[in-house]
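[1] structure for this input, please:
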Amino acid sequence: MSFTGKFELVSSDNFDEYLKACGVGMAKRALAATAKPTIEISEAGGLFTMKTSSTFKNTEIKFKLGEEFDEETADGRQAKSTMTADGNKLIHSQKIGDDSSVTVREFSGDSLKASFTAKGVTGTRVYKKV
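    Just a heads-up that it's a prediction; the model follows:
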């Protein structure tokens, strides 16, 4: 399964509640609600790069499947993260202090559905390949 490509956000559901469960403040949640990010995923020699771009913030992470890496989240929190693959899903586990969250990115045709879960709250974002 190829996880590479460029994807633009087309819909978002319950994302603010997910961010609230993560402890993200109101001002940053308001910015996130208006952002329409683009995600670009590339891979070379087993090293993946995921760039997320919006008018408010750009982030980039580099990872190898199954290997823990340090990550700074878009809202500035420091995480220990791991990416794994399961069929057409890329599973992103983050540990931030005593808290954890999981993002499952499911690739299907020309779409990417990302389900974000923390403290029992799930938000969903759907992206279209460009």
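
[2] when you work out contacts or count neighbours from here on, use the C-alpha atoms and nothing else.
    Fine.

[3] tell me which residues touch the residue sitting nearest the centre point of the chain, please.
    Central residue of the chain (C-alpha atoms, centre = their mean): Thr103, 6.0 Å from the mean position. Taking C-alpha atoms under 8 Å, 6 or more residues apart in numbering as the contact definition, Thr103 lies against Ile91, His92, Ser93, Ala114, Ser115, Phe116, Thr117.

[4] any idea which element it lies in?
    Assigned by DSSP states H and E, Thr103 belongs to strand 99-108.

[5] tell me the helix or strand right after that strand.
    strand 111-118.

[6] list the contacts of that next one.
    Applying C-alpha under 8 Å, 6+ apart, the contact partners of strand 111-118 are 7, 15, 18, 21-22, 100-107, 122-129.

[7] using neighbour counts, give me the buried entries of these.
    With neighbours counted by 16 or more other C-alpha atoms under 10 Å, those contain buried members at 7, 15, 18, 21-22, 100-107, 122-129.

[8] now the other sequence, so there's something to compare against:
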Amino acid sequence: MAFAGKYEFEGDENYDEFVKAIGLPSDKADMGRNCKIVTEVVQNGNDFTWTQHFPGGRTTTNTFTIGKEADMETMGAKKFKATVKMEDGKIVADFPNYRHTAEISGGKLVEISTASGVVYKRTSKRIA
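    Next up, the predicted model:
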């Protein structure tokens, strides 16, 4: 599945419950609430560069190859190692305290993170 493109935050569900479930500090949780994140995905076969641009100039970039261990960073800026997989056309990564999936559905980037039974869903529309 082709993920390459630039996507702008459109909406989310269960943000507050999710950040509480993963123990994100309230200052970081406040910064992320209704944040107009722009996600840029560069894909070359199984190689990905996944960059999130936050208002104010902060950027987080994860570079990975499907099926190979990579250095990653969480939404709370914690570093960890993960092997990103492709399952049924979805990118799947197990972060330290949540599972993250991403897929293209209806031309939109749909990301779902699950922690302690709480499901957080973020939808972004393609802008380029």
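
[9] overlay them and tell me the TM-score.
    Aligned and superposed, the two chains score 0.89 in TM-score terms (TM-score structural alignment, normalised by the length of the second structure); 126 aligned residues with a C-alpha RMSD of 1.5 Å.

[10] now do the strands in the second structure.
    5-13, 38-44, 47-53, 59-65, 69-73, 79-83, 85-87, 90-94, 99-105, 108-115, 118-126 (DSSP state E).

[11] show me which helix runs longest in the first structure.
    helix 26-34 (DSSP state H).

[12] now that one on the second structure. Mean distance?
    Helix 26-34 of the first structure differs from its equivalent in the second structure by a mean of 0.9 Å after superposition (mean C-alpha distance after the TM-score superposition for the first structure).

[13] what's next to that helix, contact-wise?
    By C-alpha under 8 Å, 6+ apart, helix 26-34 of the first structure touches Phe15, Asp16, Leu19, Lys20, Phe56, Asp75.

[14] got the angle between it and strand 5-13?
    Angle of helix 26-34 of the first structure versus strand 5-13, following axes from the mean of the first three to the mean of the last three C-alpha atoms, to 10 degrees, is 110 degrees.

[15] quick one: buried residues of helix 26-34 of the first structure?
    Quick answer for helix 26-34 of the first structure (16+ other C-alpha under 10 Å): Arg29, Ala32.

[16] centre of the chain to it, how far?
    16 Å (C-alpha atoms, centre = their mean, to the nearest Å).

[17] count of residues packed around Glu72 of the first structure?
    Residues near Glu72 of the first structure, counting by other C-alpha atoms under 10 Å, number 15.

[18] what's the closest non-adjacent residue to it?
    By the measure of C-alpha to C-alpha, 6 or more residues apart in numbering, the closest residue to Glu72 of the first structure outside its immediate chain neighbours is Gln78, 4.7 Å from it.

[19] burial count for that neighbour?
    There are 15 residues near Gln78 of the first structure, going by other C-alpha under 10 Å.

[20] which ones are touching it?
    Asp70, Glu71, Glu72, Ile96.

[21] buried subset of the residues you listed, written for ChimeraX?
    Of the contacts of Gln78 of the first structure, the buried ones go into a single ChimeraX selection, burial set by 16+ other C-alpha under 10 Å:
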select :71,96
